[in-house]
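Peer 1: This is the structure alone, sequence omitted:
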């Protein structure tokens, strides 16, 4: 992960915590993929993908979470739930926190897409 990518993940984690969510884990990795942030929003387990784009000529950060990436996130979430039986009973959702080029300044709010996709 690039230093800039880590910075955006740090900003996303802080943004999540400011909303009262509990960050359980960051950068969960397994053989099928990675999840940037796993958090609790009340009773809901939230798998969060953090995306950023620095160049406005490319597709937006949120749009970069394509079907292939979604499948990898779903697989990684399944790995996490197998590894953490205590979390299996919780409702789950997949959110995207995106930092678009115009939102690159440190004081800008990210674009939050709640329930960006479903299993």
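Peer 2: Received, thanks. If you're wondering where the values come from, they're calculated on a predicted model, not measured in any experiment. Numbers count the residues shown, from 1 in each chain.

Peer 1: okay, CA-based contacts and neighbour counts for the rest of this
Peer 2: OK.

Peer 1: So which residues of the chain form strands?
Peer 2: The residue ranges that make up the strands of the chain, judged by DSSP state E, are 22-30, 33-41, 44-52, 92-99, 111-117.

Peer 1: any chance of these in TSV, with distance to residue 5 and mean neighbour count too?
Peer 2: Listed next are those as TSV, based on distance: least, C-alpha to C-alpha, whole Å; neighbours: other C-alpha atoms under 10 Å:
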stretch	distance to residue 5	mean neighbour count
strand 22-30	12	15
strand 33-41	10	20
strand 44-52	7	23
strand 92-99	10	23
strand 111-117	16	15
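
Peer 1: A further structure is provided below for comparison with the first:
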């Protein structure tokens, strides 16, 4: 596994822990829909389905992880959410939400995990 992939996997592991800590249930990780792409985390928050994008960055090397959600990425996430719903039998009673988890890894100290709900 290369360093970039390992960093992303570590960030996703931290994101899963953070989502579970706030009462969400993780349904899938790294779910693929053909060539359309991949959903990092699919979860359930009460009656809502949550499609979660995870962005992990090391401090000061790149833009803040929460700034990485471009209009193109938002559209891709909408398409992937529709693909999940088509394959799973439709939307739950609580609807669908797209969240972003940003993980910032400082040189020293604990990682910072930020969860933004309903970003799309």
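Peer 2: Cool, the structure landed. The shown structure was predicted, so the numbers you read here are calculated from the model rather than taken from an experiment.

Peer 1: Report the TM-score for the pair.
Peer 2: Comparing the two superposed chains by TM-score structural alignment, normalised by the length of structure 1, the resulting TM-score equals 0.86, with 115 aligned residues with a C-alpha RMSD of 2.0 Å.

Peer 1: Just put the strands of structure 1 in JSON lines and tack on distance to residue 14 of structure 1.
Peer 2: JSON lines is the format used below for those (distance: least, C-alpha to C-alpha, whole Å):
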{"stretch": "strand 22-30", "distance to residue 14 of structure 1": "9"}
{"stretch": "strand 33-41", "distance to residue 14 of structure 1": "11"}
{"stretch": "strand 44-52", "distance to residue 14 of structure 1": "12"}
{"stretch": "strand 92-99", "distance to residue 14 of structure 1": "12"}
{"stretch": "strand 111-117", "distance to residue 14 of structure 1": "13"}
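
Peer 1: can you tell me which of these comes nearest to residue 68 of structure 1?
Peer 2: Smallest distance to residue 68 of structure 1 across these (C-alpha to C-alpha): 10.8 Å, for strand 33-41.

Peer 1: Now the spatially most central residue of structure 2: closest residue in space, sequence neighbours ignored.
Peer 2: Taking C-alpha atoms, centre = their mean as the criterion, residue 53 is the residue nearest the geometric centre of structure 2, at 2.3 Å. Across the structure, with C-alpha to C-alpha, 6 or more residues apart in numbering as the measure, the residue nearest residue 53 of structure 2 apart from its sequence neighbours is residue 100 (4.9 Å).
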